Structure formats: C-alpha cells, structure tokens
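**Student:** Predicted model and sequence follow; I will ask about them next.
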Amino acid sequence: MLFAVVIIFVLIIFCILDIITPHKYPIGPKRFPLVGSYLEIRKLRQKLGFYHLVWDHLSQQFGQVFSVKLGRIEAVVVTGYDAVRQVLCKDDFDGRPDGFFFRFRAFYKRLGIVFVDGPMWTEQRKFCMQHLRKMGFGSISMEKLINEEVNNLLLDLIRRSDNGNKPIDVNGLFDVSVLNGLWAMLAGQRFGLYDSKLAKLMELTHVSFRMLDMSGGILNQMPFIRFLAPKCSGYRDIKHILHEFYTFLKASVEDHKHRVNDEEDLICAFLKEIEKNKESTKSFSEEQLLVLLLDLFLAGSETTSSTLSFVILHLLRNQSVQDKVHAELDAAVGDREVLLSDKNNLTYLEAVLMEVQRHSNVAPIAIAHRSIRKTSLQEYKIPNDTLILASIWSVHMDKQHWGDPENFRPERFLNETGQIINDSWFIPFGIGRRRCLGEVLAKTNVFMFVAKILQNFELKVPEGVQLPDIHQEGVTVSPSPFSALFIPRRSFPNSDKRF
C-alpha cells in the first residue's frame, strides 16, 4: 500500500514539474504531461494547414514571443521583425537543436554542418567554404557550371514542348539541373536530366521534406512513439529514406577513395583531411563526411527548386509581370546570351525574384535555433537549451510594414528611378552568423534559370488547367503539382542551338 502511494506521489510530482514554466518565461497554450501542447497544436494545424499559420494564430493570442511544449521539448516561438532579428543575430541563440531526430539522421551523433554548433560548426564551415571556393563557388567558373545546366534544360524544354503545344510538368523540372551545379563542386560529377537513380533520390528528398517540420516532427518531440507506431510516426519511412541516401553517398565516397590524389573536389579534399587528422581531431571522419554531404545535398536542392517552381507559378498568374520582364530582357540583353553581370541592368526581373521569395516563403520558419546559455529575449528570460523557432513568414507578411503583403507586387522593391530597394525586412536567407551557407549559389541559380527561360520562352497556362491555390507544407513550402506551356519566343533552327 505504501509503495503504491509513493508511486502515485512521484507521478504527481513528475506531472507538475513537466508543465510548470520558469519565472519570466513566455506564456503559451495549455500544457499536459508527456505530450505538452501537442494536442492543441495538432488541432490548429489540421484547421489552418501550415505550422507557420499555427504560430501566427497563437502569436495573436499570446504575443510575438510565446512558448510551447513540443512533447518533452521546451520551445519558444518568435514572430515579428524585432524579435526575429534578435534571435538570428544574438550569439546566445546560435545553437542548433539536439534532439532524437537530429541525431537519428546522423548515426546517432551530432554531425554534419546544418545541425551542429560551436567549434565543430566553425571548423566545418571554414573547411567547406575554403574548398568550395577552390572549386569555383562564387566565381566565374560557378557561373559557367550553372550556365551549362541551364542550357541543357532549355534544349530539353524545346524538345519536350513541341513548339509550345505540349504542357510540361513544372514540379521536379529543376531538380537535377539545380543539384548538378552543386554536385560538380562536391563530387566533380554531374547527372543526366533523366538519371533514374538521381530522380529516385530527388523524389525521396521531396517526400522527406513533406514528412517533417522545422522542430523535427513528432519523432523528435516524442521519440518513444517509434516503438508504438513505427509506420504512422514516420520512423520506418525516414529510416528507409536515410538508408537510400547513405547508400548513394557511401558509393560516391568509395569511388573517390580510388582517385583521391587525382581530383580536387570537396569529397577528395575531405578524405585527405581525414588522413591528415586521423589522430588529432574527431571533426573529420567518414561519418562526418557522409552527413555533411547529406546536409549540402538536401539544402542545396529542395529550396532552390521550389523557389524556381514558385517563380513559374507567379508568372503564369501575372501575365503583365511576365510581359514587363520580357520587355526588360529584350532591351537590356536582346538575342545574346544572358550573363550574371546583366543582373545589375535587369532590376525589374530582380524585383520579381525578390517578391516571389517574400510572397511564397519557401522556408517560412528559419532552421531551428537553440539557446546555448541562459539569456534574455525582450522582457523574457530564456533558459539554456531551449529550442527557438523564428518565423520568417511573420516578417515577410507584416501588414504594417508591407501594406499589402498578400498581393504579388514586385514594384515594392523598386524606388522611383527603378533601382532595387534593399529592405532590411526581406530575409529569405536569414541573417546573422547562421545565415544560409549556399546563398550565393542559390541566388545565381534562380537568376540564371529564370532570366534564360524568359529570354527564350513565354509561359502560358494550358487550356483547361487550374493553377493550384494550396501549397505543400513540411520543412519547406512548395507548390502543388501544376503544368505550363513553354512557348518559344524565337525560332530555334536545330537542337544544337547554344543559348
């Protein structure tokens, strides 16, 4: 009898401790033992469809900074320009989450570059930037790599479009082409547009991004659920996806081992670093290389590909915008090949691309941060090791700043003389020390693909096709499947035409 009383008492104490919050901690929705705020958040997500809309709804109730308990994880959600900038720029929030999912994807360790912090992140970032620059990152040679991929895609569009009479599926259209520019620097290789192995991996990429949210999903919030519901929780599928990716990446690494002295791509450079630092550091290992490649593969393909699909979607919806871009390209470039240096003279096109990124919010929530020490955020006290979710969407859709954020209006980024306005509220790549590593590559990709496609094609909605109004959500937001007509704006006498 006494033992049962003790057990009940312990359980009561556990339940109380599990739901109480520290002094001066942000308030938030109701908490329950073990599951935290999960039930209310799930109900709101089913109603609103997207996590960033859930956070927006809760911010209207609890303020721009509020707390949620995600299973066993303490999290603070941050919305609004001032609070988001503070989180992204303050060193106290430079950590990355360290939950079950983030270790599960990395051989149950803290590896890679996206979800590590401290000296490990500093060392790996420095290594990556040094060797990517050697491979042409941010230089003329990177532009040439991307240009080749764009030209190959244009030739394929000419072949498939049947002179503009045959609709082309836009979803997945840019996957291989975008990845090739990055993979050439990572592995010194490129894939054909219809490479079946890569097509499978890109499909897995899209599936994996749809299965999770920026907090790591239910597997991270309540890891025990993988034993109770391995399929429904996504554990079985994610395990399979990781196996497929690592099988592919391991094969590439093994291939590089046989020619490590003959190549200068990032994989070979890393393998040399492993050999050189075999006894002195744990930062360079084959497992770290594999997770690093996984991080760069996923981050370097999904967001850029989705952004390009959104560009096509917005141009289909806004014919007058497309007409203005055509007119600007004809006046500034004409029939010659578009160059990256033309960007300064194509300010309306640049404004269109910025407006697509602001309006579509491919990454509505910044990659999760973590407080690395006890700190403050506005009037609140934030404990060490608290997960921080910062809403980029709330900044890009702020009505007081933008006036009409729900409208697609590129002119908001142009001044009276037609020059670009560098608005500090425009932060699609984040800000601060953890700003997106691949920003330069992403911007170059988006500009070159869009400029050359619009130089050579007019985009039309196929007859009888309804463009999607509802997008797909997950770690990122992407358009639901749709198709477009790519109508040549000039004659192409043969398929060997170079652009």
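**Tutor:** Received it, and whenever you're ready, just let me know what you need.

**Student:** make it CA atoms for all contacts and neighbour counts henceforth
**Tutor:** Will do.

**Student:** what helix or strand does the one residue sitting closest to the centre of the chain sit in?
**Tutor:** Centroid-nearest residue in the chain: Thr303, 4.3 Å away (criterion: C-alpha atoms, centre = their mean). Thr303 belongs to helix 302-317 when elements are defined using DSSP states H and E.

**Student:** Kindly report the same for Glu74.
**Tutor:** Going by DSSP H and E, Glu74 is in strand 73-78.

**Student:** what secondary structure does the closest residue to the residue nearest to the centre of the chain other than its chain neighbours sit in?
**Tutor:** Take Thr303 and drop its neighbours on the chain: the residue closest to it by C-alpha to C-alpha, 6 or more residues apart in numbering is Val362, 6.5 Å away. Secondary structure for Val362, judged by DSSP: H, G, I helix; E, B strand; the rest coil, is coil.

**Student:** who's in contact with Val362?
**Tutor:** For Val362, the contacting residues are 303, 306-307, 476-478, by C-alpha atoms under 8 Å, 6 or more residues apart in numbering.

**Student:** got CSV for those, with distance to Ile421 too?
**Tutor:** Shown next, in CSV, are the contacts of Val362 (distance: C-alpha to C-alpha, whole Å):
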residue, distance to Ile421
Thr303, 24
Ser306, 24
Thr307, 21
Thr476, 26
Val477, 26
Ser478, 26
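
**Student:** Tell me the one of these nearest Met211?
**Tutor:** Distances from Met211 to these, taken as C-alpha to C-alpha, are shortest for Thr476 (10.3 Å).

**Student:** Now that closest one: closest residue in space that isn't a chain neighbour?
**Tutor:** Ala363 (4.9 Å).

**Student:** swap in Pro479?
**Tutor:** Nearest to Pro479 is His471, by C-alpha to C-alpha, 6+ apart, at 4.7 Å.

**Student:** how many neighbours does the closest residue to Thr304 other than its chain neighbours have?
**Tutor:** Using C-alpha to C-alpha, 6+ apart and skipping residues adjacent in sequence, the residue nearest Thr304 is Ala442, 6.0 Å away. Burial of Ala442 is recorded as 20 neighbouring residues (other C-alpha atoms under 10 Å).

**Student:** second one coming, line it up with the first:
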Amino acid sequence: MEEIINFEGDEFVKFLHTFQDKPIDFKKYFYWLTSNIISKVALGKRYDFGDPKFHELLEVLSKLFGDVDDAPMIAVINLFPSASRVPPFSMAMKRFDKRQETVLKYLQQYIDEHKVKFDPDNINDFIDAFLYENQFGRKMNTSFTERQLRAYCRDLFVAGSETSSSTLAWCFAFFLNYPEYAKIIEQEVIDVIGTDKPSMAHREHMPMTCAFIQEVMRNKTLAPLSVTHLTSETTELMGFVIPKGIKVIPNLDGAHMDPNTWPNPEVFNPRRHIDENGKFMKSNKIIPFSVGARFCLGKSLAKAEIFIFFTKLVQHFKIKSAKDYLPPLDREMMSIVLSPRECEVVLEAIFYDSFYDN
C-alpha cells in the first residue's frame, strides 16, 4: 500500500505545481486524492486529477454526507430513524437515497466489466477477490451477492474518502495555526526523510510529526459518535443494564475530551504525546477508528495515507495561509463526520524532483 500511496502522492504533487503561488482549497483536492486510493484498491483503476467522469462521482459522494442543507438532517435520521418519515427530513432522505443510487449505478458498470474479464488466476482488486470468493469459496456462504458487492464498494468509497481527506485538512489547518509545531515538523522532514519517499518506517525518528497527527485525531474526532452498533446479548455496563438488540452509539469524542484522561482537553498540545526522553507515546486511549472486533477495517490504510501524504506535502512545499487569514479551527458537523470548514493555502515549491518529468 505504501507504494500505491506514494505514487498517488507524487501525482498529486505534480498537480499542485500548477497551483504554485495561487490559492487552493486543500479540503477539496484531498477528497480526490484519497478517493483515488480507494478506486485503485476496489476497482483496480485510478484517475488523473481533473478527469470529468471521476469528478462527477466525487461530487455525488461528497454530498452524501456533506450537503450543507441535508447533512444536519441526515445526522438526526442516523440517531432517530423514524424522523425519515417526517418532512423536511423525508425530503432529505429521498435526496440521500437518490445519491446512493447514482453511486451504486456507477459502481455496477465496473462490476459488469470485471465479470466479463474475470480471470481466477489474476486477482487485481477487491471486486476480483469478491468474484473469486463467490465462485470458488465456501458454497454455503450466501453473503457474496452482487448486491452486497455494490454496497461494499460504496462503503469503501464513502468511508475511505471522507475520513482521511478531512483528517488531512485538519492536519494542515492546525499546521498553519501553530507555526511553533510546524517549524519542528518541517525540520524533522528535512532531517529524517530528506529527498526520499516518505515511509511508515520514518515515524520512529519523527516524534513531533507523530505526536502532532495523534493530537489532531484526538482534538478533532472525525466521527464523534462513530457508527451505530447492536447488542448481541443483554449486558451490564457501569451499573446500567443494556438489553439484547438495543442500538448503541459510542461517544468517541467524549473519550477524547475527557478531562480525567486529558488535562485541558480543548487545548491543542502535541507535546502531551511526547515523553521526557523526547520519544513519541502512542496512546490506546485515542480511538478515532473505534475499538473492538468492529473497529474500522481501513485503519492501517488511513494511518499510512495521512502520514505519507502529510509529510510528502511538507517535504515538497512551503505551505502558507491564503488571503492573510488562518484556516478556522471551529467544528463543523457534516452529518456523522466532523469536517473542517475550509483549508485554503498558498504553495511555494521547495524542490522539483526529476521523477516528475517521467
């Protein structure tokens, strides 16, 4: 995956050179960047930046949970499903369902293509792997249906694009608002990565970079209420009896903002994750991907994307605020996702590698 992430990162850097010294909204283009990773994994295909067909898909995907008018109502429906039958929530739900259908039809085209070209000896992506299991896996398993395949691909795009892109946007919003930490991170990138391609192996020698990213994930929990779970049996928790079959909504943001665990939790302080010896302290109390058997399956991919893309952009550009103002750090809830309002920046190239000419 590191090879794929670095390739997309390099293509993104090339694309960003066309915006040098011009204002650009990172938030918008990060969505494209992370979606291309998912497309490569799920569909076996990537798109050049600016491809109109892919742009149409991303527009629909971004509005599923990010439509300014509908997102708050979808968030309410997520908590209280019966609201979907009452106007204006019912109208928002209809638009949501229509957007889902558009995405599913788009994905069906690729599923049909894969079925025609399917070669059991040449598995290239998620769809191929699913089709292989359908034909050669356990015959009694009825989960491997085409309907399920469409839903899986949709979920990979929605969950894998929005969360990582918003986390990256938050990283750079804090990066610009806290120049004292940005300066240390820039120096770590120079000293540890230099002109090499970023790798997860570099993290061991970059304590501030790792602490900074972990503090962003603590301070801005992307999915504050995670996703709804269902109790499989009656259980007791802290004196409360939770019956079998009850919906449970985990409050991840509550864990990240607990003053008993994190003194002054509203304060952004990456140094709380660095020990007295200057080493990064990975915390199992920061759980943006949730915990347990149902934790986010994209955790490893997302962490690699965020670290590699973040350090690669710091490596290649001097990143400055646009229009003489800093990206806002106030919270904006877009449906179930906590998204930054904007992250408009101006880029100044630091170096231009020969591989860009290949």
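**Tutor:** Good, I have the coordinates. Nothing here was measured: the structure is a model prediction, and the numbers come from that model.

**Student:** Give me the TM-score for this pair.
**Tutor:** After superposition, the two chains reach a TM-score of 0.91 (TM-score structural alignment, normalised by the length of the second structure), with 349 aligned residues with a C-alpha RMSD of 2.2 Å.

**Student:** Aligned to the residue nearest to Thr303 of the first structure, what sits in the second structure?
**Tutor:** Aligned by TM-score structural alignment, Val362 of the first structure pairs with Leu222 of the second structure.

**Student:** how far away is its match from Lys40 of the second structure?
**Tutor:** Separation of Leu222 of the second structure from Lys40 of the second structure (C-alpha to C-alpha, to the nearest Å): 24 Å.

**Student:** what span of the first structure lines up against stretch 149-163 of the second structure?
**Tutor:** So stretch 149-163 of the second structure sits over residues 289-303 in the first structure, by TM-score structural alignment.

**Student:** Where in the second structure does stretch 75-84 of the first structure align, residue-wise?
**Tutor:** So stretch 75-84 of the first structure sits over no part of the second structure, by TM-score structural alignment.

**Student:** Asp423 of the first structure: how many residues sit nearby?
**Tutor:** Neighbours of Asp423 of the first structure (other C-alpha under 10 Å): 9.

**Student:** so what's it closest to, chain neighbours aside?
**Tutor:** Nearest one to Asp423 of the first structure, counting by C-alpha to C-alpha, 6+ apart, is Phe413 at 7.6 Å.

**Student:** Roughly how far does the one you found sit from Ala451 of the first structure?
**Tutor:** Applying C-alpha to C-alpha to Phe413 of the first structure and Ala451 of the first structure gives a distance of 18 Å.

**Student:** For those two, indicate the residue with more neighbours.
**Tutor:** For Phe413 of the first structure and Ala451, the more surrounded residue by other C-alpha under 10 Å is Ala451, and the numbers stand at 24 against 20.

**Student:** Ile470 is in contact with Ser480 of the first structure, correct?
**Tutor:** Yes: applying C-alpha atoms under 8 Å, one finds Ser480 of the first structure in contact with Ile470, separated by 6.7 Å.

**Student:** what about the two, which has more around it?
**Tutor:** Neighbours per residue (other C-alpha under 10 Å) separate Ser480 of the first structure from Ile470, with Ser480 holding more: 16 against 10.

**Student:** Look up how far Pro481 of the first structure lies from Glu406 of the first structure.
**Tutor:** 22 Å.

**Student:** Sorry, wrong one. I was asking about Phe102 of the first structure.
**Tutor:** Distance of Phe102 of the first structure to Pro481 of the first structure, given as C-alpha to C-alpha: 29 Å.

**Student:** okay, those two: which has more neighbours?
**Tutor:** Each of Phe102 of the first structure and Pro481 has its neighbours counted (other C-alpha under 10 Å); Phe102 has more, 22 against 14.

**Student:** what's the helix or strand where the more buried one lies aligned against in the second structure?
**Tutor:** Counting by DSSP H and E, the element that carries Phe102 of the first structure is helix 100-104. With TM-score structural alignment applied, helix 100-104 of the first structure matches no range in the second structure.

**Student:** continuing past that helix, what's the next helix or strand?
**Tutor:** Once the chain leaves helix 100-104 of the first structure, the next helix or strand it forms, by DSSP H and E, is helix 118-134.

**Student:** So which elements touch that next one?
**Tutor:** Helix 118-134 of the first structure makes packing contacts with helix 266-276 when contacts are defined by 3 or more C-alpha pairs under 8 Å, 6 or more residues apart in numbering; DSSP states H and E.

**Student:** Residues in contact with the helix it packs on: which ones?
**Tutor:** Residues outside helix 266-276 of the first structure that contact it (C-alpha under 8 Å, 6+ apart): 128, 131-132, 135, 185-187, 253, 256-257, 259-261, 284-286, 289.

**Student:** swap the cut-off to 10 Å and go again
**Tutor:** 127-135, 183-188, 252-253, 256-264, 278, 280-286, 288-290, 292-293 (C-alpha atoms under 10 Å, 6 or more residues apart in numbering).

**Student:** Of the residues you listed, which belong to helices?
**Tutor:** Of the positions in the contacts of helix 266-276 of the first structure, 127-134, 183-187, 252-253, 256-257, 286, 288-290, 292-293 sit in helices, assigned by DSSP state H.

**Student:** can you give me how far stretch 294-308 of the first structure is from the chain middle?
**Tutor:** Between the centre of stretch 294-308 of the first structure and the centre of its chain there are 6 Å (C-alpha atoms, centre = their mean, to the nearest Å).

**Student:** actually stretch 333-347 of the first structure, not the one I wrote
**Tutor:** Worked out by C-alpha atoms, centre = their mean, stretch 333-347 of the first structure lies 27 Å from the chain centre.

**Student:** can you tell me what part of the second structure that stretch aligns to?
**Tutor:** Going by TM-score structural alignment: stretch 333-347 of the first structure matches residues 193-207.

**Student:** returning to what we had before: just the buried members of the ones in helices among the contacts of helix 266-276 of the first structure?
**Tutor:** By neighbour count, with 16 or more other C-alpha atoms under 10 Å, those hold 128, 131-132, 183-187, 253, 256, 288-290, 292-293 as buried.

**Student:** Max pairwise distance over these: which two?
**Tutor:** Top of the distance list for those (C-alpha to C-alpha): Ala184 and Gln288, 19.8 Å.

**Student:** Who are the contact partners of Gly278 of the second structure?
**Tutor:** Contacts of Gly278 of the second structure by C-alpha under 10 Å, 6+ apart are 206-208, 271.
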